[in-house]
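1. what's the 3D shape of this:
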Amino acid sequence: MNSPDQINEMAGIKYWTIPGLAGSNAAHWQTIWEQLRPGDFNRVEQDNWDWPVMTEWTKRLNDRLLQASSPVILVAHSMGCLTAVHWSRHYASEKVVGALLVAPADAEQSERLSFVEGFAPIPIQKLPFPTVVVASTNDRYMTAGRAAYFAEKWGSEFIEVGEQGHINASSGLGDWSFGQRVLKDLTNKVKPTK
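-> The predicted model follows:
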């Protein structure tokens, strides 16, 4: 990313980005990370980015994980966070060793997301791998208080980043060096798999 050692390479770990509604455009930090480290970052593609359906999105993630040959850290944004959390509730894979959950979307309370299918209620069980939730204080898709609540339920470290909107392309973060540091710290906490 900014520097070759910004995110430690460790035990062949791969990073799988899980975008949210509408996918992540060219100015989104997820896309930038994929372009800067194409060998390490890969996107979990969905058939329809504009109409999230929980069963379809989680199945696509699981289908990809069945083909994984290396440990994976999920790097999710918005509805992608809910995809990761619902996936964890319905499926299991030892390949997932951690998750960075950025700006989770509130499928329960956000009127903007009233059309999404199957994502509410949001699971509140502890996730079986290390996770970090990053939230903004002026995110129109989930309040920081709600994000902190879910982070506690999921057993996640919680980081509030101030007023950064939905922490997406519109936030103007570029390659989001702060997020890179958070991911590096999470990677360092992950125990290498045997």
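
2. contacts, neighbours, all on C-alpha from now
-> OK.

3. list the residues that contact the residue lying closest to Ile13 once chain neighbours are set aside.
-> Nearest residue to Ile13, sequence neighbours excluded (Cα to Cα, 6 or more residues apart in numbering): Pro71, at 4.9 Å. Residues in contact with Pro71 (Cα atoms under 8 Å, 6 or more residues apart in numbering) are Ala11, Gly12, Ile13, Lys14, Glu94, Lys95, Val96, Val97, Thr193.

4. ok, the first one touching Val190?
-> Looking back up the chat, that one is Ala11. No. Ala11 is beyond contact range of Val190, at 9.9 Å (criterion: Cα atoms under 8 Å).

5. what about those two, which has more around it?
-> Neighbour comparison, Ala11 and Val190: the larger count goes to Val190, with 17 against 13 (by other Cα atoms under 10 Å).

6. surely that one is in contact with Lys95?
-> No. Here Val190 lies out of contact with Lys95, judged by Cα under 8 Å, at a distance of 11.9 Å.

7. from Thr83, how far off is the residue nearest to Ile13?
-> 19 Å (Cα to Cα, to the nearest Å).

8. so what secondary structure elements neighbour the strand or helix carrying Ile159?
-> Element membership for Ile159, per DSSP states H and E: strand 157-160. Where contact means 3 or more Cα pairs under 8 Å, 6 or more residues apart in numbering; DSSP states H and E, strand 157-160 is packed against strand 131-135, helix 144-154.

9. another one to check against the first:
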Amino acid sequence: MIEMNSTTPTVLIVPGLREHVPDHWQTLLAGKLPRVHSVAPLEHDKLNCAARVDAIDRALAAIEGPVIIVAHSAGAMMVAHWAARGATREVRGALLAAPADVETPMPPGYPTTEALDQHGWLPIPRGRLPFPSIVAAGSNDPLTRLDRAREFAQAWGSRFVELGAVGHLNPASGHGEWPRAEEFIRELSSTSDVRAFESARAS
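-> Okay, the predicted model is just below:
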């Protein structure tokens, strides 16, 4: 449980392209947190990356005080694009779980690489994120190879955490609640000194 005080950050939930799934760990997490806000589902242009980034901007504008972003799957890529566009809102940290590798063909049922390219997802931004971040990835994720997730973490300046055989960390891979998300949020919440976080990331 995350204890609440006057400096407790608001957690901004950034889901993937399938948005808010009732039994997804992000949805369940939102029901447990003292301060939480979610990026609203899009009514139109659901595959448009710029529209997704605009939705993050709108969600952040509605939040006062410190923010921690909790993103999953393509949501992690939305955050990378948002930061690359020139983040104007201070963010205390971000948890980027099971980032979807939109540059590599994904399994049937997911958008094609060509469609993602046409809608502004490619290339994946590789600039260092302007806030502390944690990339958490599984060793058997059908949407991202572990070495690719590690590459993203290095490019973004993120601490990398290998989760083991957790698939895509979603209901389809047998995951509802994910208690480690709260652990990572606590870590990011206590990272008031970026230099201390950098030291932890390098260790």
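
10. grab the nearest non-local neighbour of the residue positioned nearest the centre of the first structure.
-> Nearest residue to the geometric centre of the first structure (Cα atoms, centre = their mean): Ala76, 1.4 Å. In space, and not counting its chain neighbours, Ala76 of the first structure is closest to Ile18: 4.5 Å by Cα to Cα, 6+ apart.

11. same deal with Glu157 of the first structure?
-> Val132 (4.6 Å).

12. and Gly167 of the second structure, by the same measure?
-> In space, Gly167 of the second structure is closest to Asp141, 4.2 Å off (Cα to Cα, 6+ apart).

13. ok so Ser170 of the first structure is a strand residue?
-> No. Per DSSP: H, G, I helix; E, B strand; the rest coil, Ser170 of the first structure lies outside any strand segment and is helix.

14. what about it, how many neighbours?
-> 12.

15. again, but for Val75 of the first structure
-> Neighbour number of Val75 of the first structure under other Cα under 10 Å is 26.

16. let me know the secondary structure of it.
-> strand.

17. against Ala98 of the second structure, how distant is the residue nearest to Gly167 of the second structure?
-> Distance from Asp141 of the second structure to Ala98 of the second structure, by Cα to Cα: 8 Å.

18. who's more crowded, those two?
-> The residue with more neighbours, out of Asp141 of the second structure and Ala98 and counting by other Cα under 10 Å, is Ala98; that gives 30 against 20.

19. which stretches of the first structure form helices?
-> 29-36, 54-66, 79-90, 144-154, 177-189 (DSSP state H).

20. hang on, the earlier thing: what's the residue nearest to the centre of the first structure aligned with over in the second structure?
-> Under the alignment (TM-score structural alignment), Ala76 of the first structure maps onto Ala71 of the second structure.

21. that match reaches Ala100, doesn't it?
-> No. Contact between Ala71 of the second structure and Ala100 fails when scored by Cα under 8 Å: they sit 10.7 Å apart.

22. list the buried ones in the strand holding Ile159 of the first structure?
-> Phe158, Ile159, Glu160 (16 or more other Cα atoms under 10 Å).

23. the second structure: which residue goes with the second one?
-> Going back to what we said before, that points to Ile159 of the first structure. That one, Ile159 of the first structure, aligns with Val161 by TM-score structural alignment.

24. so what's the residue count around the residue lying closest to its match once chain neighbours are set aside?
-> Once flanking residues are discounted, Val161 of the second structure sits nearest to Ala136: 4.7 Å by Cα to Cα, 6+ apart. Counted by other Cα under 10 Å, the residues lying close to Ala136 of the second structure total 26.
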